[in-house]
Structure formats: C-alpha cells, structure tokens
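Asker: no sequence for this one, just the structure:
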C-alpha cells in the first residue's frame, strides 16, 4: 500500500463526519513546496469554503497524529472545481441535465469532442444535445466510446 492509499484509508472515516466524499488525493510540488491536495465534494457535487476549512482543520490534526515524522508539507483541502473530471462513468446518470465535455475514441457525427447538455443515460447509451452554430442538435453514442469526460461551464 503506497502513501496515498494510506492517507485515503486514514481520512475517509473523517470525511464522512462532514458528509462529504473524497474526489482525489495527490502530492503537488510548487516552488520547492510539497502540497498534499485533498479534493472533496458534497453528495450533490457542490462544495463551499467553510466546509473545506472545517475539513482541513480536522484532517491536519489527523495527519499530524498518524504521520508525526513526515517531511514538511502544506495541506490543501479544496473542491474538485467547476470543470472537474468525471472519473467514474457510472456517475453519468446523476449528471443528467448538466453541461459536459466529452472526448470520444472514434468520431461521432464527425466529432471527437462534444460539449453540450447530457440528456439521457440508458443502458450504456449516452444522449446529449450540442450547439452547431445557431442550431441545437442531438447526438447518441455508447458510453464505452468515452475517452475523457468532465463537467463544463456553460457560457
């Protein structure tokens, strides 16, 4: 078990106390600073700064206790962001109505990248609408065709 897995195992019970779920844990290096970034979100996909601050305070003490000899680092508890990656495609059905960006493995209607509203997820078939100049069009493709997916901000 590597260090990230140990950290995840340690913090998961603490996160449940705040009714948030873990999105990601990773080490970052910025200007000779080691940063442990823990991205969290509420079950509805949102996050607020007060919750991040409260979770950060709790996790800081938990980490200090569990890893007293760890090299110096900064703890950053944050949201995954407005355009977070959808890592688990089984989550797609909970994103119906959301604006998303999808990159597919093979062209669909001559497109490898589609940005639009997720309309339906039905037995592995994805239906989205997208803008083509002034028209709104619909596209359908298999979920297995998704190479990458993230939420997208609608402008």
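Answerer: Now that the structure is in, tell me what you want to look at. This one's a predicted model, so the numbers in the text were calculated from it and none came from an experiment. Numbering: from 1, shown residues only.
Asker: Could you use CA atoms for every contact and neighbour count after this?
Answerer: Noted.
Asker: Residue 139 is in contact with residue 132, isn't it?
Answerer: No - assessed by CA atoms under 8 Å, residue 139 is found out of contact with residue 132, at 11.3 Å.
Asker: Please identify which of those two sits among more neighbours.
Answerer: residue 139 (15 against 9; other CA atoms under 10 Å).
Asker: if I pick residue 124, what's in contact with it?
Answerer: Contacts here follow CA atoms under 8 Å, 6 or more residues apart in numbering; on that basis residue 124 touches 142-144.
Asker: Could you pick out which of those residues are located in strands?
Answerer: Among the contacts of residue 124, the residues falling in strands (DSSP state E) are residue 142.
Asker: Just the buried residues of the contacts of residue 124.
Answerer: When the contacts of residue 124 are checked for burial by 16 or more other CA atoms under 10 Å, the buried set is residue 143.
Asker: Make a markdown table from the contacts of residue 124 and add distance to residue 119 to it.
Answerer: Output for the contacts of residue 124, formatted as a markdown table (distance: CA to CA, whole Å):
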| residue | distance to residue 119 |
| --- | --- |
| 142 | 14 |
| 143 | 13 |
| 144 | 17 |
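Asker: another structure for you, compare them:
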C-alpha cells in the first residue's frame, strides 16, 4: 500500500508538470488542525511567489476533487530553497559531491543523524562520506535529507 506522500505525489505530479514546473517532492506533516501539506516545485528559471500561487490554485483544485486527506491542513507551495530537500535517488545523483544533512528512520552503523558528502548512488543506495568513513544508505530508509548550503 502506498504512503500518503506517494499517493499525493502521484495525484499532484501531472497537474504541476502540466503547468511546466518540476514537482520536487511533498511533505505531509500531521499535527491535528495544524497539519501541513508542503509541495516543493522548481523551474529552470527559478520560482517566484506568483509561480507558487499558480501551482497552489491548481493543486487545491485537484485536492478538492480527490479529497485524499481526512484532516484539516494548510497547503504550502514553495521553492526548494538553498537547503533543498532530497526525496529520490535521482536527487542524490544530481547533487553528488554536495554536503547533505540526513535523518534516517533506522540507524546505519550506529548513526541516525549525520552530515556527509553525497559520494555515489547505485540501485537506490546512496554512499555518503562522513568524516573518514563511508555509509551506504538505502533511499527508503532516509526519513529526511537536505542539502547544506555552501556560501563559498
């Protein structure tokens, strides 16, 4: 059975892509009446507030028809920003050599949280360089990951 974020991604991706944006990923944060559905979009020319509003209207229409969430929530549409979230193996491939903060759903080599360099991606396994060691992590076990902004 698909998770809520997988179902939402499959539901919203066609609408977002029809508007000529990339659906980077979706986060659904359950918090009772203060739940949040966050939709990250991108475009080669960048993202403006107007872009977010345009996608928000389209996503709202789809969500109103499909009604996939049974609690109150706020819809947020955002650019990925400098601390871009990473959701798929393709994202890790795209940002090889970059530093990422990672939180795992299960520990790997005794680590649940770490910051490391994205080294390689092979068959949904990401190899991170963490200090002097390397960690091989299945994408499915990554709870959350974000790029660490580099201001150099």
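Answerer: That came in fine, so what should we check first? Source: prediction; values computed, not measured.
Asker: which one of the contacts of residue 124 of the first structure is nearest residue 90 of the first structure?
Answerer: residue 143 (9.5 Å; CA to CA).
Asker: Go ahead and confirm the closest one touches residue 126.
Answerer: Yes - in terms of CA under 8 Å, residue 143 of the first structure counts as a neighbour of residue 126; the distance is 5.9 Å.
Asker: max-length strand in the second structure?
Answerer: strand 111-122.
Asker: Name the residues of the helix or strand following that one that are buried.
Answerer: Using DSSP states H and E, the helix or strand that follows strand 111-122 of the second structure in sequence is strand 125-130. Residues of strand 125-130 of the second structure classed as buried: 125-129 (neighbour count, 16+ other CA under 10 Å).
Asker: now the angle between strand 111-122 and strand 125-130 of the second structure, please.
Answerer: Computed by axes from the mean of the first three to the mean of the last three CA atoms, to 10 degrees, the angle separating strand 125-130 of the second structure from strand 111-122 equals 120 degrees.
Asker: What helices and strands are in contact with the lengthiest helix in the first structure?
Answerer: Of all segments of type helix in the first structure, defined using DSSP state H, the longest is helix 49-66. Applying 3 or more CA pairs under 8 Å, 6 or more residues apart in numbering; DSSP states H and E, one finds that helix 49-66 of the first structure contacts helix 3-17, strand 74-78.
Asker: re earlier: mind listing the shared neighbours of residue 143 and residue 126 of the first structure?
Answerer: With CA under 8 Å, 6+ apart, residue 143 of the first structure and residue 126 have no common neighbours.
Asker: thinking again about what came up before, now do the buried residues in the longest strand of the second structure.
Answerer: Under 16+ other CA under 10 Å, the buried positions of strand 111-122 of the second structure are 113, 115-121.
Asker: possible to save those residues as CSV with distance to residue 34 of the second structure?
Answerer: What follows is these, written out as CSV (distance: CA to CA, whole Å):
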residue, distance to residue 34 of the second structure
113, 26
115, 30
116, 32
117, 34
118, 34
119, 37
120, 38
121, 36
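Asker: Brilliant, that's me finished.
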